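> okay, sequence plus prediction incoming.
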Amino acid sequence: MKYFIYKVKDESGRTLSGVQQAENKNDVKRKVSKGKYYFISAVSISKEKLFSKSVTFETLIMFTHRLTTLIEAGIPILQAMTILWRQTEEETIQVVISYMRSELEEGNRISSALSKFPKIFPVVYTALIKVGEASGALPQVLRKLS
């Protein structure tokens, strides 16, 4: 299967970007058009290019702060990622959040998804998240990282 970066519009007309593994563009369209999204486009991307994406340090801090706030409010991680995906303006982090949502839906840990993007999430960041997951102290770890 290939990776595709896709664009959809939500019910409010806002454009969102994400990543989807699929055989072809039609498969992407079928998968992402379910529910409340209108499919716009999909472009194939290599695994290497996808996982080599980067963002600014400020974007990482903002992502961490927002995730921390949602988790501390008692929102489950998958729902928090969906909220972040919809609220984030920056396309690269939107795509990364989309990937993380997919990984969480498949039962994988957030630390596993983060580790795929070493240019965004430093090794120490990912290791601390992994410790937080294992110890049940994810909110506290996120607070320290933000």
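In hand now; what should we look at? Numbers count the residues shown, from 1 in each chain.

> switch to C-alpha atoms for all contacts and neighbour counts from now on
Noted.

> in stretch 111-131, what's buried?
111-117, 120-121, 125-130 (16 or more other CA atoms under 10 Å).

> quick one: neighbours of Arg109, just the number.
17 (other CA atoms under 10 Å).

> separation between the nearest residue to it once chain neighbours are set aside and Ala113?
Spatially, and ignoring its direct neighbours in sequence, Arg109 is nearest to Glu103 (7.4 Å; CA to CA, 6 or more residues apart in numbering). Noted for Glu103: a distance of 6 Å to Ala113, by CA to CA, to the nearest Å.

> second one coming, line it up with the first:
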Amino acid sequence: MSLYSYKAADGSGKIVKGTLDASDEKNAAGKLQDMGYLPIRITQSGKSGVDLSKSILSVFSRISTKDVMLFTQDLGALLQAGLPVDRALSVLISVTENDKFKEIIADILKAVQGGSYLSDAMAKYPKAFSNFYVNMIRAGEAGGVLESVLERLGVFLETSQELKDYITSALVYPIFLVFV
């Protein structure tokens, strides 16, 4: 058994945080659902490292790939749990820590509530959502498989973030040698 940290929504939509013992993430999600919670994010404790989102770096408040990745994974999980898109976006506004990204999600929510497609609302923010991302969302909406598309986009973004981190760490030593 491992210790897992979670963010979940209760029946009234209130966000709760905590930890629990489980054999894996799927088991942790099942335990949360048994407790009457809707899992939003589950991570193994000690796995994610230092969270810089509340540090002095957040003053610059740019939207990172990690922000979009977490948003994508969380939105997919909420939609798979049966929440409508507008309710899921409302929950994500309260969970998102980056203020600039929170404003973007709020604008997307307003557009969706006004009758726009999710993909059209996201297309207004090309610095946050690439053309590839928007077109994948559009295809998911058209095919009725938005939850599946979000899950795959989440995996894609996570893999690309890991690759970016790997390349960055691989280049640190050679750059250090050049300056020494």
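Good, I have the coordinates. This structure is a prediction, so every number in the text was calculated from the model and none was measured.

> TM-score for the pair, please.
Comparison of the two superposed chains (TM-score structural alignment, normalised by the length of structure 1) gives a TM-score of 0.63, and 95 aligned residues with a CA RMSD of 1.5 Å.

> returning to that earlier point: residues in contact with the residue nearest to Arg109 of structure 1?
The contact partners of Glu103 of structure 1, by CA atoms under 8 Å, 6 or more residues apart in numbering, come to 109-110, 113.

> structure 2: which residue goes with that one?
Residue pairing (TM-score structural alignment): Glu103 of structure 1 is matched to Ala111 of structure 2.

> same question for Ser41 of structure 1.
When structure 2 is aligned by TM-score structural alignment, Ser41 of structure 1 is left unaligned.

> SS state for Ser41 of structure 1?
strand (DSSP: H, G, I helix; E, B strand; the rest coil).

> what sits against it?
Taking CA under 8 Å, 6+ apart, one finds 6-8 in contact with Ser41 of structure 1.

> Serialize the residues you listed to TSV and add fields for distance to Ile45 of structure 1 and neighbour count.
Below are these laid out as TSV (distance: CA to CA, whole Å; neighbours: other CA atoms under 10 Å):
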residue	distance to Ile45 of structure 1	neighbour count
Tyr6	10	21
Lys7	13	22
Val8	17	21
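
> closest to Gln21 of structure 1 among the residues you listed?
Nearest to Gln21 of structure 1 among the contacts of Ser41 of structure 1: Tyr6, at 10.4 Å, using CA to CA.

> so the closest one sits in a strand?
Yes - Tyr6 of structure 1: assigned to a strand according to three-state DSSP.

> tell me if I'm right that Val28 of structure 1 and Ala42 touch.
Yes - the criterion here is CA atoms under 8 Å, and Val28 of structure 1 meets it with Ala42 at 7.2 Å.

> common neighbours of the two, please.
Common contact partners of Val28 of structure 1 and Ala42 (CA under 8 Å, 6+ apart): 4, 6.

> sec struct for Gly115 of structure 2, please.
coil.

> go on, the one 10 residues further on?
Recorded secondary structure, Tyr125 of structure 2: coil (three-state DSSP).
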